[in-house]
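Peer 1: mind looking at a prediction? Sequence and model below.
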Amino acid sequence: MHDKVLRTLEFNKIREHLLAFTSSELGKEKAGELKPSSDFEEIVKWQEETDEAANVIRLKGNVPLGGIFDIRPHAKRAQIGGMLSPQELMEVASTIRAGRILTRFFEELIEEEHRFEMINQYISDLAPLQELQQTITYAIGDHGEVLDSASEKLRTLRNQLRTNEARVREKLESMIRSSNAQKMLSDAIITIRNDRFVIPVKQEYRSAYGGIIHDQSSSGQTLFIEPQVIVQLNNVLQETRVKEQQEIERILVELSAAAGGHTYELLQNVKILAQVDFIFAKARYAKEIKASKPAMNHEGRVKLLKAKHPLIPVKEVVPNDIYLGGDFTTIVITGPNTGGKTVALKTIGLCTLMAQAGLQIPALDGSETAVFRSVFADIGDEQSIEQSLSTFSSHMVNIVEILKQVDQESLVLFDELGAGTDPQEGAALAISILDEVYSRGARVIATTHYPELKAYGYDRDGVINASVEFDVESLRPTYKLLIGVPGRSNAFEISKRLGLNESVIENARSHVGAETNKVENMIASLEESRRQAERDREAAADYVKQSEKLHKDLQKQIMEYHQERDTLMEKAVDKAAKLVEKAKEEAEEVISDLRKMRIEKNAEIKEHELIEARSRLEKSAPPVKKPKKSQMGTTERTLKPGDEVKVTSFDQKGHLIEKVSNDEWQVQMGILKMKVKESDLQFSGSPKEKEVKHIAAVRGRDFHVNLELDLRGERFENALSRVEKYIDDALLAAYPRVSIIHGKGTGALRQGVQDYLKNHRAVKRVRFGEASEGGTGVTIVEFK
């Protein structure tokens, strides 16, 4: 990509924003060098890495990337035998520790069964270097100081230093507390000059203390004197300090040599940590601008859903759908100044550059962009006084360079094509330039004011008009891009709204040709038709949503009603059975008493009469049967799809759709479809021939139900409505399993779809697709 195009489309500002999301200077360096690629495989790899990082942030909120330093110069100097400072050694240890913390973080993710294969490839190559890190941290503190624990000799020397300093201070403090001190000293303090303890003595009393003068005040009235009595103590202290410094240097040389022995591993770790920091910076930036991963293609096809310009504040930017490279390869955008034409132009250009740089784009899931070998842009007024170039000339210089290089793998963006010269010649030149670029197979978007170009899209295949909407009522642009509708002049309407006399406006209209008026009226009609279609679509969507909600509510109420009815019936049967049992027990007692009476009183009661009496008692008990969920009726007929049946537990008629298991059928009862046990069905009759054919068509292979449902770009509520209808259709078509494509993005749509499917009565199992099936961007649904 040309640097001029990157500046024109403000890609450098994207890089500047990205810098704020890095965690180290290494990451900033990578972000500052970011450029779009034209290698398809490389771009796809970058996008996958960014998407994995975005998923990690979604799951964990953040990634531990602190404590990373640029230790490349340290490692190289240590390799050639140089001595590193304590601060540099601390940075080496901190960077090693950061790598180990990051490794442990991703190991925990793997234990939680989260796979991030591309990032894990980087993490697995990090050298642990635990021994080197421990050696350095045992000797060097977090603030770059050499610790007493670095060596036994250093600890001993520092203990001696502390003891000797205490003696010197004690001696000096006794001197400054003496009775003469207040008179002879400028101040009763102990200070240090040339690494030796001294006291401030007035000039006239210099001989009172003897010793060595190390410094004097600016006025010369105070001398900083090392008294004779502590010279020897200071000498001992200084000797100990020299020995301490020698021991520190020996420790640093030893640690530097240890680091130099691992130069290759340290440089490799730095390279990996810089890349990981850069990848997560891209993911954090994507979250900030609410971006999503675009699908990449070779075919020059661009589909941006609700795309926003990433440099315009979220509260101000207007999202637009932009399509290119399918039915048409050239878009000509017309419309008023400050209406948003240039913003639309820059949005597609910048989104393309971002995608080819591995950045996610500010558009909805399901968006798609092509990999272009070159992107060209002629945007803005680049007139130069120094080079004596007018606006028109500067544009033509750019266009000449573009025409030298453009080919079928190029995206070309023209802003105000042909502007800055005679309108008639400018329009003719603009048409000729568009024809030339179109003939070479490039993808082109051009903005213009010329009315002649409004007809350009009607005369040529592969070219379409577009415009930015203008609200005549409020006299403000809406910044909404309308593909397929050419822009129209609003001069007369605006003038009228602003109070210009009607006669003046009518006179102006008379000077406009009939053909121009006809075109303007046609455009106005198209705009009104589009608005009406949008209103109708929104109303229809509301009706569908209300109907689906009503359907769910009715289904739920019917199920609750039949469950409650079955519960009450079971309770009634249990109660009746208990009453009958009690009656039988009482009857047995009566018969037993009669037997006793016959034996005791020799009553003329025959045994067969007792048996007959008990039989009559049993027959007198009402028959109690558990209510069956259904009965097949008296016929032995085998049920078939399409048969009319009665669901006895619901007391409803319906027809059979298909057999879903050995003892279950799917039954259609009005608008409801549900699975019913075969024992709960009663055959009513065969369907008419026409109905049989209809049912067979619904269930047969000719019924057009795709094996996959693509939800990318859908709003959450609309997506769930489509899933519900699709599952019903797939069940009717007897599919054993289907695929639902929801993309990866933020994961909200994916989670919502999976939650719905897991609670669906007909779904047996839900899983993510394998790598060959689309990975976590696809959910595979298996039916019972």
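Peer 2: Happy to help now that I have it.
Peer 1: contacts, neighbours, all on C-alpha from now
Peer 2: Noted.
Peer 1: contacts only, for E48.
Peer 2: Listed by C-alpha atoms under 8 Å, 6 or more residues apart in numbering, the contact set of E48 reads M118.
Peer 1: switch to 10 Å and redo it
Peer 2: Residues near E48 by C-alpha atoms under 10 Å, 6 or more residues apart in numbering: E42, A54, F116, E117, M118, I119, K293, G358, Q360.
Peer 1: most neighbours among those residues, please name it.
Peer 2: A54 (30 neighbours; other C-alpha atoms under 10 Å).
Peer 1: ok, and the closest non-adjacent residue to that one?
Peer 2: Of all residues not flanking A54 in the chain, A283 sits nearest, at 4.8 Å (C-alpha to C-alpha, 6 or more residues apart in numbering).
Peer 1: which strands and helices lie in contact with the host helix or strand of that neighbour?
Peer 2: If you go by DSSP states H and E, A283 is part of helix 263-288. Packing partners of helix 263-288 (3 or more C-alpha pairs under 10 Å, 6 or more residues apart in numbering; DSSP states H and E): helix 11-19, helix 25-32, helix 40-60, helix 72-79, helix 86-111, helix 117-124, helix 228-260.
Peer 1: can I get those helices in a markdown table with distance to D729?
Peer 2: Output for these, formatted as a markdown table (distance: least, C-alpha to C-alpha, whole Å):
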| stretch | distance to D729 |
| --- | --- |
| helix 11-19 | 45 |
| helix 25-32 | 48 |
| helix 40-60 | 32 |
| helix 72-79 | 61 |
| helix 86-111 | 38 |
| helix 117-124 | 36 |
| helix 228-260 | 66 |
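Peer 1: compare those helices and give me the one nearest V318.
Peer 2: Relative to V318, the nearest member of the helices and strands packed on helix 263-288 by C-alpha to C-alpha is helix 11-19, separated by 18.8 Å.
Peer 1: what does that closest one rub up against?
Peer 2: For helix 11-19, contacts defined as C-alpha under 10 Å, 6+ apart pick out 3, 5-7, 25, 27-36, 278, 281-286, 310-311, 349-351, 353-354, 359.
Peer 1: now that helix: buried residues?
Peer 2: Residues of helix 11-19 classed as buried by neighbour count (16 or more other C-alpha atoms under 10 Å): F11, N12, I14, R15, L18, L19.
Peer 1: count of neighbours near the nearest residue to V624 once chain neighbours are set aside?
Peer 2: Closest residue to V624 apart from its sequence neighbours, by C-alpha to C-alpha, 6+ apart: A577 at 6.4 Å. Counted by other C-alpha under 10 Å, the residues lying close to A577 total 17.
Peer 1: wasn't A577 part of a helix?
Peer 2: Yes: counting by DSSP: H, G, I helix; E, B strand; the rest coil, A577 is part of a helix.
Peer 1: below is structure B, check it against A:
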Amino acid sequence: MNQKALNILEYHLIREKVAAYSQNEVSAALISRLEPQSDASWIEAELEKLEEARLIHMQASEPGMSQLTEVKQLTKRASIGSMLSVTELNRIKNNIRVTNRYKTYLLNMTEDSDIKLPLLRDRFQHLPVLSHVSDAIDEKCDETMLYDNASSTLYDIRQQKKTINRRIKEKLDSIVRSQANQKKLSDAIVTIRNDRQVIPVRSEYKQDFPGIVHDTSASGQTFYIEPNSIVELSSQLNTVTARENEEVSRILYELSAQVAESQHDIDWITTVMGELDFQLAKAKYGHSINGVIADTADERAIELPSAWHPLLDPSSVVKNSIIFGDDIDAVIITGPNTGGKTVTLKTVGLLIAMNQSGLMIPAGVGARLSIFNDVYCDIGDEQSIEQSLSTFSSHMTNIVSILKSMDDKSLVLFDELGAGTDPSEGAALAMSILDRCLETGVMTMATTHYPELKAYSYNRDHVMNASVEFDVESLSPTYKLLMGVPGKSNAFEISKKLGLDLSIIKNARQLIHMDNIEINDMISALERNTRQAENDREEMARLKQESAALHQELSEQFAAYQQMKETLVENAKMKANEIVQKAEKEADAIIKDLKSLRSEHQSLKENELIERKGKFKNLYNEAALKKQNKQQEAEKIVAGDHVKVLSYGQKGVILSVDKDEAVVQMGIIKMKLPLTDFKKEQPEKEKQIRVVPRANRQTIKMELDLRGERYEDALQRLESYLDQALLSNYSQVTIIHGKGTGALQKGVQDYLKRSKVVASFRGGMPSEGGFGVTVVELK
């Protein structure tokens, strides 16, 4: 973008405001070079980075990076073998540590949260780890000097140095504190001259202190003497100090060599962190102006809802929606002086420059801008005394340059187009210039005072009028932009407000051409309609915002409900599992008890069997579940009925009925139960009892068919059948149990294993019935 337009739009002030949020010199340098670009891919990439920086800025725990410094000159010196100082090494260490802090912060932030920073996460994951360099520097030195234990040699040297210094100090202190020397010394102190420790001796007593004179006072009354008694010690100190400097240099060269090995990595992390702070500074500035990230339009578009100039006071600035309608290439703004026309032009130009710099812009949600190759401005008076150019000439010189440079991807801003010359000629020239812009396909905004241009849009396609509103009551502009409405003259209204005689105003109205009156009436109607439409739009925007907030609240509540629902379901499942596990344990104990009784050949009495079966029914968790096994309504039960006792799963006969209860006979057990616990059944047919004599002749079949039998009935029949088969002297019989679920087959074979009359058994051959039968060999 041309520098002249940026100067007119005061782009440099925006850059200064962004730089105020920079934390270090690296990002400050990037901000100082910030310029609008016309490369759409670069702009898209910058806005994506800005969005991630905005998300980071919204977090309260962002670590700082004020210690980051530019170190490329230092790493370059280290790479050619130069020695870095302790201070310079600490700058490199600080850069590494700032990077490590941010890397940990960003990776943790995006690990288990809804915050997604794909660009930054990917970049920081690939940053080199340089902790070994920073740790080595930190181990050897503090912020100003090497530690004594940076090496064993340095430790020994500094211990020697301390010893010598202590001996020198002791000798000098003894001289200074001596009573005999008090009057011979100018002051009872030890001082430094030429890096040697000396005592101040009065000139008349200098012969009493043999040694080396290093300095005298200005008056010549004091000699600074290094006594001979410490000269040798001082020489030793100098020698040790030289050795110390050599060892310090050796250690610093070692650390510098480590820096040189990681030169490119150190430069890279510094660049990455500088760019991150650059984006953070842009995000912080955008947040300070309540800005938004504009959408990029593929087609030519300028849609700036509720936009305002970023350099004006946000508390008092008037926000205007600057929106080019469909197929609109030019907007002509009319209105009074100081009404905000020029500010509107600068707002559009500056916001486009900010957007194409990867910055947030001061506008409402829904802002859309296309990418322009350049923005050209003819704003303000550039009259040059040196070149003897008039206002009109200076404007026209600039316009000529713009017309030569512009293309269909340019935006041109004209302020007071055609001003500074004869009104009729200026208006005609302005319309001709606008025609050229339309022919070239250039998007144009122009301000004017010429009434001829008010009707310009009605005679041209792709042109729209706009105006800045003027409050006749207060005789002041409202700075409100009315898109689609040309400005009208308020001379009569203002004159009337100021007290001009009504007859004069009436006479003036009669002198105006009727067409102008009709145009002004039309403009007034348009202004009213536009104000109403704008008020409706603001109301709709408010309702839309409230609706969005309500939707967000409902979404959050629904999400919370879903979470609570899932939690309750999970808790219920866990509780159900606990109940099932408990029931399984109790059922296993009951079954084990039954098996132990059978295995011990105990004769189970019927009441014991009923009692144990009843325990299974007690495994229901709640009374409500137990009730499900009972009849909802009591059947008509009378004495003598055969029933099934639901709560025990046993059959019985009703002995007597008393209101809602009845006495039932279950085997040898009598119990009194509610009528809802009974279900009437058909009485069983009396089984004919056959007496099987001991004989070798066959009296029963060689096979027993148990298919369709209840499990318990089947086992009872099996037991009876085997006894009869044994009495009939059968050596082999076949038990038909069917395939089904396999439960009956398993029960039959389990019984056969325990039976004392069974020698062996096997599954049936295919010709015998396969898995559906079991062939039994009897003893």
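Peer 2: Looks like it arrived, so ask away. Worth saying up front: this structure is predicted, and the values here are computed from it rather than measured.
Peer 1: P36 of structure 2 contacts G349, correct?
Peer 2: No: judged on C-alpha atoms under 10 Å, P36 of structure 2 makes no contact with G349 at a distance of 11.4 Å.
Peer 1: neighbour-wise, which of the two wins?
Peer 2: G349 (24 against 21).
Peer 1: and that one, how far is that from Q182 of structure 2?
Peer 2: Distance, G349 of structure 2 to Q182 of structure 2, using C-alpha to C-alpha, to the nearest Å: 82 Å.
Peer 1: ok, K169 of structure 2 next?
Peer 2: Counting by C-alpha to C-alpha, the gap from K169 of structure 2 to Q182 of structure 2 is 17 Å.
Peer 1: got it, and T241 of structure 2?
Peer 2: 32 Å.
Peer 1: trace stretch 373-390 of structure 1 over to structure 2 and give me the residue numbers.
Peer 2: Using TM-score structural alignment, stretch 373-390 of structure 1 lines up with residues 373-390 of structure 2.
Peer 1: flag every buried residue along that stretch.
Peer 2: Neighbour-count burial for stretch 373-390 of structure 2 [16+ other C-alpha under 10 Å]: N373, D374, V375, Y376, C377, D378, I379.
Peer 1: and those residues as TSV, adding secondary structure and distance to T222 of structure 2?
Peer 2: Converted to TSV, the buried residues of stretch 373-390 of structure 2 look like this (DSSP: H, G, I helix; E, B strand; the rest coil; distance: C-alpha to C-alpha, whole Å):
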residue	secondary structure	distance to T222 of structure 2
N373	coil	79
D374	strand	77
V375	strand	77
Y376	strand	77
C377	strand	76
D378	strand	77
I379	coil	75
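Peer 1: how about those in CSV, adding distance to E712 of structure 2?
Peer 2: Below are the buried residues of stretch 373-390 of structure 2 laid out as CSV (distance: C-alpha to C-alpha, whole Å):
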residue, distance to E712 of structure 2
N373, 93
D374, 95
V375, 97
Y376, 100
C377, 102
D378, 105
I379, 105
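Peer 1: please name the nearest non-neighbouring residue to T779 of structure 1.
Peer 2: F768 (4.6 Å).
Peer 1: that neighbour is in contact with Q751, isn't it?
Peer 2: No: using C-alpha under 10 Å, F768 of structure 1 is not in contact with Q751; the gap is 11.2 Å.
Peer 1: if you count what's nearby, which of the two comes out ahead?
Peer 2: Taking neighbours as other C-alpha under 10 Å, F768 of structure 1 and Q751 compare with F768 leading, 18 against 12.
Peer 1: what ranges does the stretch 501-650 of structure 2 have for its helices?
Peer 2: Along the stretch 501-650 of structure 2, counting by DSSP state H, counting those that start in this stretch, helices occupy 502-511, 514-599, 606-617, 623-627.
Peer 1: who does the second one touch, helix- and strand-wise?
Peer 2: Which is helix 514-599 of structure 2. Secondary-structure packing of helix 514-599 of structure 2 (3+ C-alpha pairs under 10 Å, 6+ apart): strand 463-471, strand 476-483, helix 606-617.
Peer 1: just name the most buried of these.
Peer 2: Neighbour counts (mean count of other C-alpha atoms under 10 Å) averaged over each of these peak at strand 463-471, with a mean of 23.
Peer 1: quick one, what contacts A40 of structure 2?
Peer 2: E46, T296, D298, Q356, S370, I371, F372, N373.
Peer 1: what are the ranges of the strands in the stretch 351-500 of structure 1?
Peer 2: Assigned by DSSP state E, counting those that start in this stretch, the strands in the stretch 351-500 of structure 1 fall at 368-370, 374-378, 410-414, 443-448, 463-471, 476-483.
Peer 1: and the first one, how far out from the chain's middle?
Peer 2: The chain centroid and the centroid of strand 368-370 of structure 1 are separated by 18 Å under C-alpha atoms, centre = their mean, to the nearest Å.
Peer 1: how much does that strand stray from structure 2?
Peer 2: Superposed on structure 2, strand 368-370 of structure 1 shows a mean distance to its aligned partners of 0.6 Å (mean C-alpha distance after the TM-score superposition for structure 1).
Peer 1: got the contact list for that strand?
Peer 2: Under C-alpha under 10 Å, 6+ apart, the answer for strand 368-370 of structure 1 is 38, 40, 293-305, 323-325, 348, 351-353, 355-356, 361, 409, 411.
Peer 1: quick check: helices, which of those are part of them?
Peer 2: Of the contacts of strand 368-370 of structure 1, the ones assigned to helices by DSSP state H are F40, I348, C351, T352, L353, A355, Q356.
Peer 1: will you turn those into CSV that also has distance to L656 of structure 1?
Peer 2: Rendered in CSV, the data for those read as follows (distance: C-alpha to C-alpha, whole Å):
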residue, distance to L656 of structure 1
F40, 52
I348, 52
C351, 52
T352, 53
L353, 56
A355, 51
Q356, 54
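Peer 1: max pairwise distance over those residues: which two?
Peer 2: The largest separation in these, counting by C-alpha to C-alpha, is between F40 and I348 at 18.4 Å.
Peer 1: next one: E16 of structure 1 from E33 of structure 1, what distance?
Peer 2: Plainly put, E16 of structure 1 is 11 Å away from E33 of structure 1 if you go by C-alpha to C-alpha.
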